[in-house]
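[1] Sharing a sequence plus its predicted fold:
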Amino acid sequence: MKKLVVLSGAGISAESGIKTFRDSDGLWEGHDITEVATPEGFARNPKLVLDFYNLRRKQLQEVQPNTAHHILKKLEENFDVVIITQNVDDLHERSGSSKVIHLHGELLKAKSSGNESYEVEWSSDITLQHTCPDNHQMRPAIVWFGEAVPKIENAITELKNADYVLVIGTSLQVYPAAGLIDYAPDHATKFYIDKNPSKEAVHFKNLSVIAKSASEGLRILYPILLSEKDNTK
């Protein structure tokens, strides 16, 4: 079975009603990124950061996977699909996708602020009263700015073995997606779905651009991928 590696970003979750990471003014839900998405911000005001992610977690439980998520799941019938996502939501998993790598962490998990190896499933609020067994404050299991991306090597390994690569809902100008696609073999067939495709797209070999939203683009791409698969038998 041919391997299809998907690089997904905020654009695919936006169709489910999840706001994209930050607005054009650089703010995320009215907060400066340094306040809510850095270790320094958490050290300065842990309650603000916990409250911020508690609200994100509640909002996540009010939305559902969309057509794009469901089509990616359906592609597992014909491909070995691995999704490498920058999103911290669980919409890929809820649609049934079985292989998902979260580069930036997961909103429905919490970890110890003093013990990197302690991470647990978490669907309710995190408060200042929640600590790990070693008595360190619990925090969202999110990769903040300035922190290492622990699953990047796993993602690179998947890209190196890809037969097909799909970039969807994320710009080819923003890392890590822009850097990861470079690890795909030259012979891999690449697709890029975005309503406003980046001019950077012309620099990638074997890349076809579909200038549509995530769901619209996948409706178009689905039969193309099946045809590609049949032609390579």
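    Received, thanks.
[2] use CA for all of it now, contacts and neighbours both
    Will do.
[3] Buried residues in the helix or strand containing V120, which are they?
    Secondary structure from DSSP states H and E places V120 in strand 119-121. Neighbour-count burial for strand 119-121 flags E119 (criterion: 16 or more other CA atoms under 10 Å).
[4] Mind giving me the packing neighbours of that strand?
    In terms of contacts (3 or more CA pairs under 8 Å, 6 or more residues apart in numbering; DSSP states H and E), strand 119-121 is packed against strand 105-112.
[5] Give me the contact list for the strand it packs on.
    The contact list for strand 105-112 (CA atoms under 8 Å, 6 or more residues apart in numbering) reads 53, 56-57, 87-90, 117-123, 131-132, 136-143.
[6] let's see it at 6 Å
    Residues outside strand 105-112 that contact it (CA atoms under 6 Å, 6 or more residues apart in numbering): 88-89, 118-123, 132, 138-143.
[7] Now which of those residues would you call buried?
    Buried among the contacts of strand 105-112 (16+ other CA under 10 Å): V88, D89, E119, W122, C132, M138, R139, P140, A141, I142, V143.
[8] Let me see the ranges of the helices in the chain.
    10-14, 33-36, 39-44, 46-60, 67-74, 91-94, 152-160, 177-180, 214-231 (DSSP state H).
[9] Put this next to the first one:
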Amino acid sequence: MFESIKDQIKNVKKIVFVTGAGISQESGIPTFRGKDGLWRNYDAMKLATIDAFYENPRLVWEWYNERRKNIFSAHPNNGHKAIAELEKLRDVVVLTQNIDGLHQKAGSSKVLELHGSIVKIKCTVCDFIDEMMTDFSESPPLCKCGNILRPDVVWFGEALPQDVWQKAIIHANQCDLMIIAGTSLAVSPANTLPMYAKQNNALLIEINPENTEMSSEMDLIIRNTSANILPEFISLFKEN
């Protein structure tokens, strides 16, 4: 399946991965869309909003507490591990929409979390931000300033952290190869990253069982999962 690009990747030096919920789903972490996106009959896509949080912060915190337990019990799959292994052979940067930290657990050292991290918390009012070291006795938990704490994640309708986003654009502009794995590219602005890579004449590869918003822009499309395909793909670089 890689014959068409075998010659093109010989001189690739910098590889950027854009990853989404699909790669983590293979580690047992549910996605927001489809039947996996339901929690106690609530639509997860509606819970992950600032409006839902202010309307019922206790409910949203309960959901995130359960998500956190699920994420902490999950392990990196062969897709995560293959990306980390590729660091030994090329300059690799991961731009992920996932908040679960599985890329870092697998050993990837250059990871930009576009949508934040579930292990971090921040205040809704003051500038307090920290890692969540333990479960809170109260729900919703309160900051030392007396205001409600929230997960340090980007909810639907919120802007991405600008420092992280600017770095992501720079990496996308500089790469020779971009691999889009396990993301539908339906969420903005992360779905514009392939366009930045294309401006640099980078090779674009999509690994996803289903069609995405930008499949027509790809140089190679592989209709399979990351855990199945990436270990085989990495072997190409070991040959060169």
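    Cool, got the structure. The shown structure was predicted, so the numbers you read here are calculated from the model rather than taken from an experiment.
[10] quick revisit: quick one: which of the buried ones among the contacts of strand 105-112 of structure 1 is nearest I12 of structure 1?
    Among those, D89 lies closest to I12 of structure 1 (CA to CA), at 10.9 Å.
[11] Can you tell me how far the counterpart of the closest one in structure 2 is from R223 of structure 2?
    By TM-score structural alignment, D89 of structure 1 lines up with D100 in structure 2. As defined by CA to CA, to the nearest Å, D100 of structure 2 lies at a distance of 24 Å from R223 of structure 2.
[12] Next: Y196 of structure 2.
    Separation of Y196 of structure 2 from R223 of structure 2 (CA to CA) stands at 23 Å.
[13] More neighbours: which of these two?
    Y196 (19 against 13; other CA atoms under 10 Å).
[14] Report the aligned residue range of structure 2 for stretch 103-111 of structure 1.
    Under TM-score structural alignment, the match for stretch 103-111 of structure 1 is residues 114-122.
[15] gap between the matching stretch and the chain center?
    Offset of stretch 114-122 of structure 2 from its chain centre (CA atoms, centre = their mean, to the nearest Å): 12 Å.
[16] OK, contacts around the aligned residue in structure 2 for P133 of structure 1?
    Counting by TM-score structural alignment, P133 of structure 1 corresponds to K144 in structure 2. Under the criterion of CA under 6 Å, 6+ apart, the contact list for K144 of structure 2 is empty.
[17] Distance check, K144 of structure 2 against S117 of structure 2.
    As defined by CA to CA, K144 of structure 2 lies at a distance of 21 Å from S117 of structure 2.
[18] cool, and D91 of structure 2?
    Distance of D91 of structure 2 to S117 of structure 2, given as CA to CA: 24 Å.
[19] the more surrounded of those two?
    Applying other CA under 10 Å to D91 of structure 2 and S117 shows that S117 carries more neighbours, namely 18 against 14.
[20] Name the nearest residue to the more buried one, sequence neighbours excluded.
    Closest residue to S117 of structure 2 apart from its sequence neighbours, by CA to CA, 6 or more residues apart in numbering: I99 at 4.4 Å.
[21] just to revisit the earlier point, which one of the helices of structure 1 has the most crowded surroundings?
    helix 10-14 (a mean of 23; mean count of other CA atoms under 10 Å).
[22] what stretch of structure 2 does that helix fall on?
    Counting by TM-score structural alignment, helix 10-14 of structure 1 corresponds to 21-25 in structure 2.
[23] so how far does that stretch sit from its counterpart in structure 1?
    Stretch 21-25 of structure 2, aligned to structure 1 and superposed, deviates on average by 0.5 Å (mean CA distance after the TM-score superposition for structure 1).
[24] which outside residues touch that stretch?
    In this structure, residues lying in contact with stretch 21-25 of structure 2 by CA under 6 Å, 6+ apart are T31, G182, T183.
[25] could you redo the last one with a cut-off of 10 Å?
    29-33, 36, 71, 74-80, 96-103, 181-184, 207-209, 225-227 (CA atoms under 10 Å, 6 or more residues apart in numbering).
[26] burial measure for the alignment partner in structure 2 of V63 of structure 1, as a count.
    Residue pairing (TM-score structural alignment): V63 of structure 1 is matched to A74 of structure 2. Applying other CA under 10 Å, we find 17 other residues in the vicinity of A74 of structure 2.
[27] pretty sure A74 of structure 2 contacts L102?
    Yes. Between A74 of structure 2 and L102 there is a contact at 8.1 Å, judged by CA atoms under 10 Å.
[28] got any residues that touch both of these two?
    When contacts are counted by CA under 10 Å, 6+ apart, A74 of structure 2 and L102 have S24, S27 as shared neighbours.
[29] contacting residues around H75 of structure 2?
    For H75 of structure 2, the contacting residues are S24, E26, S27, G28, I29, G101, L102, H103, K105, A106, by CA under 10 Å, 6+ apart.
[30] Is it possible to get TSV of the residues you listed that adds distance to L112 of structure 2?
    Below are the contacts of H75 of structure 2 laid out as TSV (distance: CA to CA, whole Å):
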residue	distance to L112 of structure 2
S24	16
E26	20
S27	20
G28	22
I29	19
G101	10
L102	12
H103	10
K105	14
A106	15
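[31] and the gap between whatever residue of structure 1 lines up with A168 of structure 2 and I210 of structure 1?
    Alignment note: A168 of structure 2 maps to A155 in structure 1; criterion TM-score structural alignment. Distance, A155 of structure 1 to I210 of structure 1, using CA to CA: 24 Å.
[32] again with K195 of structure 1
    Distance from K195 of structure 1 to I210 of structure 1, by CA to CA: 8 Å.
[33] Then K19 of structure 1?
    23 Å.
[34] Which residue of these two possesses the greater neighbour count?
    Higher neighbour count among K19 of structure 1 and I210: I210, with 20 against 16, using other CA under 10 Å.
[35] pretty sure the more buried one contacts L221?
    Yes. Contact criterion CA under 10 Å: I210 of structure 1 and L221 qualify, at 8.2 Å.
[36] If anything else comes up later, I'll come back, but that's it for now.
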